[in-house]
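**Student:** What follows is a protein structure lacking sequence information:
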């Protein structure tokens, strides 16, 4: 090689390095301020999250990581999904779909609306991805989620979710033979459903699409997961039972995949299955927390605990239910301090008190302070505890204290109304109506009390359950039945207990109330039926609930 050629090659190499360096600097500048999550993936177990083959991933070298990121995304393992997509970005900065993946990882359509910082991040990610080379299908994916992030300062969350769903519909109509397009469309459709729409048209349509896909791809985590979310309603839950029993095995290393089947089990009153699912979920969540933040507790563990306590209470197992509460009170650090943790921290003590009709305990409740929760940011969650306190004080005749709790509930409703969170404002409105009803009852205005309680029950019947909760602190129908029973009107009480049991199968207090009402009516066969059910579902718990003792005493009268 002569000197001239050597100089040209060297010069060319230097120019290449300068070009690459400038390009790299430009890319880094594009990513500045995005707070992308990086680091080694923390996957407990063997990293099994189901089978994914996403056709719009980028370079061959990143395909395995990209598919893992999609699998994690489909099981709502959002943090690890983002880290996996960022690994793809770091390895292949020109991969437009990796930026899409991060934007999808921070879009939690079924949960609380994103914060401004999240929306800003999403919009920047979409802007970067739009400038990169990509296929026509990738362009449509990016434009679809971009519709959610566009104009977020002026367009409300629900409208933007609907815009995203319409864009995904266009994709689905064009690529309905593409599994991932179909799955993401079904999720977008389900997420856009209004909680007040009890026709469940969107949920049914999403479920129909997913069920057809599940026949072809029985090990796909997103298909199974979103079937459960589509059918997480009393009227639809049976449609999701077989899938619920399979999902945990599809993604065994996902804490959320272990928990999610319990949504269906709870709808159907299958308490033993719910308990098993949430014990596995909590164990998986603890494993994850030990990897990323030793000594802290992840929100998936806390979320599982709420469902555990609810299921334990329905089996009459106060011992294990209170152990969960004691354990929660021992926590010193949680992550992230979000709406799920706030809900559980308020709901568990409220449930324990009012489900047991321990009115003194209910009246003494206070928000947990050992957890890093800014309670003023969670008016709906705090209302759960103040609702329980109000009920406790009513039954103790501390009516002045009840008014104080009502004032807190009205303030919570006003906060939610101001921020246009109509669903949660309505939930608090139901609580207010219920407390008004019981106040009137205590003051001897029984006709007014029944009227108000019927209104509360009707309001509740028209509102779907939020995915964060296994159920209301106390169902309005059940409280109305309790009121009729106290008025010595067992037929009306039985009617409402049975109505409530259709919506909340195998609730402990519902079964007990129905049995007592039937017995007072002289309907021994129906009393036997409900007392037997109560005994059957509590037989594994060694329950010390007085209702169980009463049931056994009644049943022993009819043993040959």
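**Tutor:** Arrived safely. Being a predicted model, the structure only gives us computed values, none of them experimental.
**Student:** CA atoms for contacts and neighbours, from now on please.
**Tutor:** Will do.
**Student:** So what's the residue count around residue 329?
**Tutor:** 14 (other C-alpha atoms under 10 Å).
**Student:** cool, and residue 6?
**Tutor:** 11.
**Student:** Check residue 13 too.
**Tutor:** 12.
**Student:** And for residue 87?
**Tutor:** 22.
**Student:** Over to residue 545?
**Tutor:** With other C-alpha under 10 Å as criterion, residue 545 counts 15.
**Student:** And it, how far from residue 331?
**Tutor:** 28 Å (C-alpha to C-alpha, to the nearest Å).
**Student:** just residue 355 next, same as before
**Tutor:** Distance from residue 355 to residue 331, counting by C-alpha to C-alpha: 24 Å.
**Student:** Tell me which of these two has more neighbours.
**Tutor:** Higher neighbour count among residue 355 and residue 331: residue 355, with 20 against 14, using other C-alpha under 10 Å.
**Student:** Hmm, residue 509 and the more buried one touching each other?
**Tutor:** Yes. With contacts counted by C-alpha atoms under 8 Å, residue 355 reaches residue 509, the gap being 7.4 Å.
**Student:** Isn't residue 172 up against residue 187?
**Tutor:** No. Using C-alpha under 8 Å, residue 172 makes no contact with residue 187, being 11.8 Å away.
**Student:** who's more crowded, those two?
**Tutor:** residue 187 (26 against 20).
**Student:** Might you report the residue contacts of the more buried one?
**Tutor:** 206, 226 (C-alpha atoms under 8 Å, 6 or more residues apart in numbering).
**Student:** Over to the one 3 residues further on?
**Tutor:** Taking C-alpha under 8 Å, 6+ apart, we find residue 190 in contact with 202, 203, 206, 229, 230.
**Student:** next structured bit after the helix or strand that contains it?
**Tutor:** Assigned by DSSP states H and E, residue 190 belongs to helix 179-191. Per DSSP H and E, helix 179-191 leads on to helix 201-216 as the next helix or strand towards the C-terminus.
**Student:** Tell me the buried residues in the helix or strand containing residue 429?
**Tutor:** Per DSSP H and E, residue 429 falls inside helix 422-442. For helix 422-442, a neighbour-count test (16 or more other C-alpha atoms under 10 Å) marks 423-441 as buried.
**Student:** Then stretch 383-396?
**Tutor:** 383-395.
**Student:** Below is structure B, check it against A:
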């Protein structure tokens, strides 16, 4: 028989209209609804666990098979999926059951469409082709049921998102539609959100869709909906900050990630599931809160969570992850570099020089390279040019480590000699050279290096957090100001405030550059904005980069 229960045991107002799911018992149905909410939370491992438990109650629970297949296929953050072989098998079971079990028409549509996501043998059809075929099949399902079924709308939207993860729009500053389906995706989500403005899946997917666009603020109601209604699903909570950061709400981004971290800690206490893909999302929350706190000028909070991430991704943790996540080290090891970025952001030069450097070149290539970069910047800021040049040589030596090749932060690789200038450590290269040449008095060379750093930084593949946490314009602007190039500094800060709205660092720099040009009325107006933006700062700030030591003394 079919019973109706709203998704995830949360309020009807949260999810809106939800059609019946065919199930044999209320207990089984509850598990399916919980599984679907975890699917929208991108906790696919838990979705599978819930569905397998449901199958112990009802071996013919067709939506359990459907969701297991769904969760094993690729998704926005992992197109390779978890287990396409199990996905294919479960999709076939669901398809077979659909021929002999009475189902709702929309369930049949989803099951028939999902067959197009898989092939046998696995790998015999390119994933891009499978994703395209599946999206086309889901378009047909949506045309029949999507206007009145927000779950169908959400799943169709996700099929469109998976056609071009993180490339739905062309990069800053163009923001054009990245694929022909982008406009369709926006329309599907916006129409469904009119019916169910707080639906967790719709809100999650709309945030991902609009965060890369020229108008991320359009998704702020979705961010607020998740912030206000989700309590125990950490990744959904965290998603609010993907919009917060692009509308200048750095305080809110910090707060919601703290809530997400607590939610995931509660989840861990009950689930005991540690080494799975969802661990990556838990690490992501720490990474994100550091990024946001740095924009707030919060040294204490930035250090607290950067150090906690160090512990969370220690040798035992990352090697354990490798058991269940083949590419675990690829992502987890590079996140440890953020401690160096925090120390640079807040001008902790002596702390940088005292901090131990990882010695295992096979496990920690990203950290070794960033340590050398940070030490070079620290020595340069302290006026010790010879020592900085030694660290620069060691930095270049670290780039020869072949294990760097596949390491990445979000969507940008740490280093790849085959794509010069396109990677994270290429940004470091330009900044380090700029810092050293500046201390040597070679100002034209220094600023050329730093302008290149800005170009490389802003051209990194879109990711959140941005793969380079401290905007390089903050370095360029501060040293231009210190050198007396106030007009270019003003332009640099205005550009940065377009990308990172109302950030305290560029507001300070803009105020200083305007004041230096005797533009006193605007300087005062900007200073008032700076005071508001820096209310959480726990350090004294003299420049947008503390490497401008004359301004910070």
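**Tutor:** Received, thanks. Just so we're clear, the structure is a prediction, and the values are computed from it rather than from any experiment.
**Student:** list the helices and strands the next helix or strand after the helix holding residue 429 of structure 1 packs on?
**Tutor:** Sequence-wise, the next helix or strand downstream of helix 422-442 of structure 1 (DSSP H and E) is helix 446-461. Helices and strands touching helix 446-461 of structure 1, by 3 or more C-alpha pairs under 8 Å, 6 or more residues apart in numbering; DSSP states H and E, are helix 422-442, helix 476-486.
**Student:** how close does helix 446-461 of structure 1 sit to structure 2?
**Tutor:** On superposition with structure 2, the mean distance recorded for helix 446-461 of structure 1 (mean C-alpha distance after the TM-score superposition for structure 1) is 4.5 Å.
**Student:** Contacts for that helix, please.
**Tutor:** 427, 430-431, 433-434, 436-441, 475-477, 479-480, 483.
**Student:** mind redoing it with 6 Å?
**Tutor:** With contacts defined as C-alpha atoms under 6 Å, 6 or more residues apart in numbering, helix 446-461 of structure 1 is touched by 430, 433, 434, 437, 440, 441, 476, 477, 480.
**Student:** how far is that helix from where the chain is centred?
**Tutor:** Put simply, helix 446-461 of structure 1 sits 28 Å off its chain's centre (C-alpha atoms, centre = their mean, to the nearest Å).
**Student:** For that helix, buried residues please.
**Tutor:** 446, 448-450, 452-457, 459-461.
**Student:** before we move on, what about stretch 331-339 of structure 1?
**Tutor:** Buried residues in stretch 331-339 of structure 1 (16+ other C-alpha under 10 Å): 333, 334, 335, 338, 339.
**Student:** Please narrow those residues to those residing in helices.
**Tutor:** Among these, the members falling in helices (DSSP state H) are residue 339.
**Student:** what do we get in structure 1 for residue 57 of structure 2?
**Tutor:** Correspondence of residue 57 of structure 2 to structure 1, assessed by TM-score structural alignment: residue 91.
**Student:** Residue 499 of structure 2 maps to what in structure 1?
**Tutor:** Using TM-score structural alignment, residue 499 of structure 2 pairs with residue 503 in structure 1.
**Student:** which residues sit in contact with residue 523 of structure 2?
**Tutor:** Contacts of residue 523 of structure 2 (C-alpha under 6 Å, 6+ apart): 511, 514, 515.
**Student:** cool, residue 135 of structure 2 as well?
**Tutor:** So residue 135 of structure 2 contacts 159, 160 (C-alpha under 6 Å, 6+ apart).
**Student:** separation between residue 355 of structure 2 and residue 423 of structure 2?
**Tutor:** According to C-alpha to C-alpha, residue 355 of structure 2 and residue 423 of structure 2 sit 25 Å apart.
**Student:** returning to what we had before: turn the helices and strands packed on helix 446-461 of structure 1 into JSON lines, including distance to residue 250 of structure 1.
**Tutor:** Converted to JSON lines, these look like this (distance: least, C-alpha to C-alpha, whole Å):
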{"stretch": "helix 422-442", "distance to residue 250 of structure 1": "33"}
{"stretch": "helix 476-486", "distance to residue 250 of structure 1": "37"}
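**Student:** Just tell me which of those helices ends up closest to residue 549 of structure 1.
**Tutor:** helix 476-486 (19.7 Å; C-alpha to C-alpha).
**Student:** Average offset of the closest one relative to structure 2?
**Tutor:** Averaged out, helix 476-486 of structure 1 is 3.8 Å away (mean C-alpha distance after the TM-score superposition for structure 1).
**Student:** aligned partner of residue 319 of structure 1 in structure 2?
**Tutor:** Alignment note (TM-score structural alignment): residue 319 of structure 1 maps to residue 300 of structure 2.
**Student:** Look up the closest residue to that match, ignoring the ones flanking it.
**Tutor:** residue 538 (7.3 Å; C-alpha to C-alpha, 6 or more residues apart in numbering).
**Student:** same question, residue 347 of structure 2
**Tutor:** Residue nearest to residue 347 of structure 2 in three dimensions, not counting chain neighbours: residue 546, with 5.1 Å by C-alpha to C-alpha, 6+ apart.
**Student:** Would you agree that neighbour is in contact with residue 348?
**Tutor:** No. Assessed by C-alpha atoms under 6 Å, residue 546 of structure 2 is found out of contact with residue 348, at 8.9 Å.
**Student:** Of those two, which one has the most company?
**Tutor:** Comparing residue 546 of structure 2 with residue 348 by other C-alpha under 10 Å, the one with more neighbours is residue 546, at 23 against 15.
**Student:** out of the helices and strands packed on helix 446-461 of structure 1, which comes closest to residue 288 of structure 1?
**Tutor:** Per C-alpha to C-alpha, nearest to residue 288 of structure 1 of these: helix 422-442, 30.9 Å.
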